[in-house]
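[1] Structural data only, the sequence is not supplied:
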């Protein structure tokens, strides 16, 4: 399952989505956006896939929107899904970014749409849209101040400057730093660790973390119960308890 612009490979319980426009530094055009959206539509329904990795071909994660395409009316947006087919509606399953080279503008916003970020020591992040007369409208200036301190988010967004992965690791935005060229290896390792857990528990856990940011204190536990109670009554919950008691690896069914 792949299109030229987006390659998809399923490796065990992890699916790797690769933006495949290395000559354009993996800039996102309409084909890339549609390819990512189509891939996730299929993968979200597959019971054998529990987690994803998003990366770019040729040593670059993504340099943002394809400005040449933008000038010709090729907008890299999918209705209901947003820029890159993902920023307005990230997948339900956990998504890990594997960042090499540049994660700039829309590329940074794709990374911010992921749940975990693994980055090469030589990778660089930034929101340079103001330097091009544009605004980081694919979630960057909304998500960034929720992830790092306000004044640092303002600096990154207003200057348009590039920032090394090490700085974003210090701020807690990047989860792990790898040697150059090994971000995908590190991301796969982390994604496999995630995917080894019970599928229903993963979906519920991610949903609570994402949605609870907007919950009022008085309703938090009621809303959480609505999401997690079905997990406690699932066959996988019984399997997890039995596997622990009997000292064997659990066999998840996703039910």
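    Now that the structure is in, tell me what you want to look at. A quick note: this is a predicted structure, and the numbers were derived from the prediction, not measured.
[2] C-alpha only now, for contacts and for neighbours.
    OK.
[3] shouldn't residue 31 be in contact with residue 5?
    Yes. Applying CA atoms under 8 Å, one finds residue 31 in contact with residue 5, separated by 6.6 Å.
[4] residues making contact with stretch 50-57?
    Defining contact as CA atoms under 8 Å, 6 or more residues apart in numbering, one finds that stretch 50-57 is touched by 13-22, 26, 61-62, 93-100, 184, 187-188, 191-192, 194-195, 199.
[5] Among those residues, the buried ones, what's the ChimeraX command?
    Typed into ChimeraX, the next command selects the buried ones out of those (criterion: 16 or more other CA atoms under 10 Å):
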select :13,14,15,16,17,18,19,20,21,22,26,61,62,93,94,95,96,97,98,99,100,184,187,188,191,192,194,195,199
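[6] Keep only those of the contacts of stretch 50-57 that are in strands.
    14, 15, 16, 17, 18, 19, 95, 96, 97, 98, 99 (DSSP state E).
[7] out of the residues you listed, which one sits closest to residue 72?
    residue 19 (20.9 Å; CA to CA).
[8] List the contacts of that closest one.
    So residue 19 contacts 5, 6, 7, 26, 32, 54, 55, 56, 57, 61, 62 (CA under 8 Å, 6+ apart).
[9] Please compare the first structure with the one that follows:
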């Protein structure tokens, strides 16, 4: 694919995707979403890639959806509704990330607002530079979160805090986001990518099938009763008994050497 809005680079054992629209504060248009989806699809089928780092160029991580593409023409309201549900790449991006099989780490410097914060929330972990700012300002514009924010945010920080942030539309600092457990780590300004790379390196050193199945068990289990979640975990755990990586991991442990996992 000819990447115009993003920079896609394989670094060691992971993929880094940079949203590269600094003049638009890295807002996402259809082209941007299509490029991210393409990069993610290719990475998902590449055994040499164990994680994804998502970041932004310039002063922002991402400030949401590019409003210039959001046109509602007279008499076409329900046509747009169908596009939103079935064909718009921007909407598909938010849904797709919730089922992605490899860890996604968002490295945030600067602003993560509206859909930009929602994009980070449908990933797995957030690392923020000290100067990062977070917020969902939609209510100030007569709108509401549309990229899953009313669902992902309360699941992460609880209903009361989620309602406060959404209903007031206020921005919070990286330190406050850490206090709310919205982010995993806060670094010095400009060091978020470095910390995300450290996490990716640690993840990629482990068995990729184990990472994939534990990710699925955690994500799906959050919406299950405890007994159902434990049953799902047990089934997933049993599958690993038949993997080459289990044999390699146990052999490496006995032989006191680093394992060479293959993802099989």
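    Perfect, thanks for sending it. Small disclaimer: the values here were computed from a predicted structure and weren't measured.
[10] so what number do they get for TM-score?
    Once superposed, chain against chain, the TM-score is 0.93 (TM-score structural alignment, normalised by the length of the first structure); 255 aligned residues with a CA RMSD of 2.1 Å.
[11] re the thing from before, TSV for the contacts of residue 19 of the first structure, including distance to residue 177 of the first structure and secondary structure?
    Shown next, in TSV, are those (distance: CA to CA, whole Å; DSSP: H, G, I helix; E, B strand; the rest coil):
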residue	distance to residue 177 of the first structure	secondary structure
5	27	coil
6	25	strand
7	24	strand
26	21	coil
32	26	helix
54	16	strand
55	15	strand
56	17	strand
57	19	helix
61	14	coil
62	18	strand
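[12] So residue 115 of the first structure sits against residue 92, correct?
    No. Using CA under 8 Å, residue 115 of the first structure makes no contact with residue 92, being 10.4 Å away.
[13] show me where the stretch 151-264 of the second structure has strands.
    172-173, 185-187 (DSSP state E, counting those that start in this stretch).
[14] Among these, show me which one is buried the most.
    The highest mean neighbour count among the strands of the stretch 151-264 of the second structure, using mean count of other CA atoms under 10 Å, belongs to strand 185-187: a mean of 20.
[15] Next, format the strands of the stretch 151-264 of the second structure as JSON lines and append distance to residue 251 of the second structure.
    Output for the strands of the stretch 151-264 of the second structure, formatted as JSON lines (distance: least, CA to CA, whole Å):
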{"stretch": "strand 172-173", "distance to residue 251 of the second structure": "46"}
{"stretch": "strand 185-187", "distance to residue 251 of the second structure": "34"}
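[16] Could I get the buried residue list for stretch 127-138 of the first structure?
    127, 128, 129, 135, 136, 138.
[17] matching residues in the second structure for it?
    Mapping stretch 127-138 of the first structure onto the second structure (TM-score structural alignment) gives residues 136-147.
[18] likewise stretch 191-204 of the first structure?
    So stretch 191-204 of the first structure sits over residues 200-213 in the second structure, by TM-score structural alignment.
[19] Endpoints of that stretch, how far apart?
    From its first residue to its last, stretch 200-213 of the second structure covers 17 Å (CA to CA, to the nearest Å).
[20] ditto for stretch 169-187 of the second structure
    25 Å.
[21] ditto for stretch 8-16 of the second structure
    Using CA to CA, the two ends of stretch 8-16 of the second structure sit 6 Å apart.
[22] what distance separates it from the centre of its chain?
    Centroid separation for stretch 8-16 of the second structure versus its chain: 15 Å, with CA atoms, centre = their mean, to the nearest Å.
[23] Which residues does the match of stretch 127-138 of the first structure contact?
    By CA under 8 Å, 6+ apart, stretch 136-147 of the second structure touches 91, 94, 113-115, 117-119, 165-171.
[24] filter the residues you listed to the buried ones?
    Looks like the contacts of stretch 136-147 of the second structure have 91, 94, 113, 114, 115, 117, 118, 119, 165, 166, 169, 171 buried, using 16+ other CA under 10 Å.
[25] Quick check: the gap between the counterpart of residue 161 of the first structure in the second structure and residue 72 of the second structure.
    Here residue 161 of the first structure is matched to residue 170 in the second structure, going by TM-score structural alignment. According to CA to CA, residue 170 of the second structure and residue 72 of the second structure sit 28 Å apart.
[26] One more: residue 157 of the second structure?
    Counting by CA to CA - residue 157 of the second structure and residue 72 of the second structure are separated by 34 Å.
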